[in-house]
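Undergrad: sequence below, structure please.
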Amino acid sequence: MASRVEKYLAHLDRLSGGREPRFFPVESTKQGLRGVTEIVYDNVPDGLLTTLTYGLSLADHPDWQHGSPELCLSVNSTNVIWAHAVGYLAEQLRGTCPFSYGSTINFGERIVPESEMTAFFVFAPMVLDTDDYLGIDVGIPGHEGHDVITIQGMYPIHEAERQFIDEYGLEPFWKSDWDPTDVLRRPAI
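TA: Model (predicted):
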């Protein structure tokens, strides 16, 4: 019988076409919870560094009614620090941050040295189809539908953009002229 993590990894294997990821563990700071793992795919899809987490969904949050989230980041960079930032946030904020669409997260400093971005917002992952990120059943046989993972997209942004989203909502920002994978872009707002 496949475990929860084995079912999740099998799902990711199908999505990546069997490409071999790199795994980076993040030690748990939460008593009773195992750590978070960063699952990093190079050049998936073409030219992008794509990171997914496992371990955020092991926590509980009152807003998680239809599934527990894991995170996905896809950026035009080869710097694995992007993956480490997402893994760090997943571990540090699990149980307290809902990671719901439109949420912003202030990282508090530059995420990587070469980019001026200091924050993220959460929305649907741009590199996955709806069926691939909603309702991933990782429950044990006989309890299907009781343990569901949803994959939430993480998008790096500038501080001015974070403030704009917090004040006006995500939709006006989303409709502005910006490239969600370009971590060296100028602020869109």
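Undergrad: going by C-alpha atoms from here, please, whenever you check contacts or count neighbours.
TA: Fine.
Undergrad: which residues in the protein form strands?
TA: Under the criterion DSSP state E, the chain contains strands at 22-26, 36-42, 49-54, 68-75, 104-106, 119-123, 136-137, 148-157.
Undergrad: quick one: the shortest one to chain centroid distance?
TA: Relative to its parent chain, strand 136-137 has a centroid offset of 16 Å by CA atoms, centre = their mean, to the nearest Å.
Undergrad: now the end-to-end length of stretch 173-189.
TA: Using CA to CA, to the nearest Å, the span of stretch 173-189 from its first residue to its last is 8 Å.
Undergrad: same check, this time on stretch 29-39
TA: Terminal residues of stretch 29-39 are spaced 19 Å apart (CA to CA).
Undergrad: need the residues that contact it.
TA: Contacts of stretch 29-39 with the rest of the structure, by CA atoms under 8 Å, 6 or more residues apart in numbering, involve 21-28, 51-56, 58-59, 83-84, 86-87, 90-92.
Undergrad: gap between the nearest residue to Glu116 once chain neighbours are set aside and Asp166?
TA: In this structure, Glu116 finds its nearest non-sequential neighbour in Arg110, 5.7 Å apart by CA to CA, 6 or more residues apart in numbering. Using CA to CA, one gets 19 Å for the distance from Arg110 to Asp166.
Undergrad: and Asn76, by the same measure?
TA: Asn76 is 25 Å from Asp166, by CA to CA.
Undergrad: one more sequence to fold, the one below, so I can look at both together:
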Amino acid sequence: MPTFPEHLSAAVGSEPVIHRFVPADGGDDVQALVFAGFPEAGQVTGFTYGLATGRELALTVRTDDVEWGAVPARVAAALRGRHPFRPGQAIGYAGALVEGSPLTSLLLAEPIPAVRALVPHLGGVELVGVYPIHAAERDLTYATGFESLWDRPWDRLDPHREPVA
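TA: Got it, this is the predicted structure:
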């Protein structure tokens, strides 16, 4: 039976660059499966492998900086077993998600359409979308709920955007 990375590689049509992160819970490593140029040229998409049986994270940003693809796995390794990683949640992070970026937190929601289209080909794995956000946007989400940020107009793929809250 194919593994999640094998399903993912077949669905995307290329092999990922893999980074491994040692989790805080002492279990198996969490892997970042990073695809440059997916779903479009000038974009990077990173998936976790090893978060939880049946659930993984996916982040897509418009950049050539492949470090963004490792963000979900780095956060999952730090919080696995202590955070449910469900859509509608905001997660704070201790510093910039990627060096030089003003974004310090994550919002969990449905993945972008191109990533969501992969789900039928992934052997039953649920993908949760990960969106980098500013600390003020995280605070707004904590104070007034997910929709208070999600329903505002903002470029969810721009890792250098200005805050909307």
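Undergrad: translate the residue nearest to Glu116 of structure 1 into the numbering of structure 2.
TA: The alignment partner of Arg110 of structure 1 in structure 2, by TM-score structural alignment, is Ala96.
Undergrad: am I right that its match is in contact with Pro132?
TA: No: using CA atoms under 8 Å, Ala96 of structure 2 is not in contact with Pro132; the gap is 10.1 Å.
Undergrad: overlap of the contact sets of these two?
TA: Counting by CA under 8 Å, 6+ apart, the common neighbours of Ala96 of structure 2 and Pro132 are 103-104.
Undergrad: check the gap between the residue nearest to Arg138 of structure 2 when sequence neighbours are not counted and Ala11 of structure 2 for me.
TA: Leaving aside its chain neighbours, Arg138 of structure 2 sits nearest to Ala90 (5.9 Å; criterion: CA to CA, 6+ apart). Distance from Ala90 of structure 2 to Ala11 of structure 2, counting by CA to CA: 29 Å.
Undergrad: with neighbour numbers in mind, choose between these two.
TA: Ala90 (26 against 16; other CA atoms under 10 Å).
Undergrad: what sits against the more buried one?
TA: Going by CA under 8 Å, 6+ apart, the list of residues near Ala90 of structure 2 reads 105-108, 138, 141-142, 146.
Undergrad: in this structure Ile112 of structure 2 contacts Gly129, no?
TA: Yes: here Ile112 of structure 2 reaches Gly129: they are 6.9 Å apart, a contact under CA under 8 Å.
Undergrad: which of the two has more neighbours?
TA: Legend: neighbour count by other CA under 10 Å for Ile112 of structure 2 and Gly129, higher for Gly129 (24 against 18).
Undergrad: so what corresponds to the more buried one in structure 1?
TA: Counting by TM-score structural alignment, Gly129 of structure 2 lines up with Gly153 in structure 1.
Undergrad: and if you look at Val75 of structure 2?
TA: Counting by TM-score structural alignment, Val75 of structure 2 lines up with Leu89 in structure 1.
Undergrad: ok, the closest residue to Ala70 of structure 2 other than its chain neighbours to Leu59 of structure 2 distance?
TA: Nearest residue to Ala70 of structure 2, sequence neighbours excluded (CA to CA, 6+ apart): Ala32, at 5.1 Å. Note on Ala32 of structure 2: its distance to Leu59 of structure 2, by CA to CA, is 11 Å.
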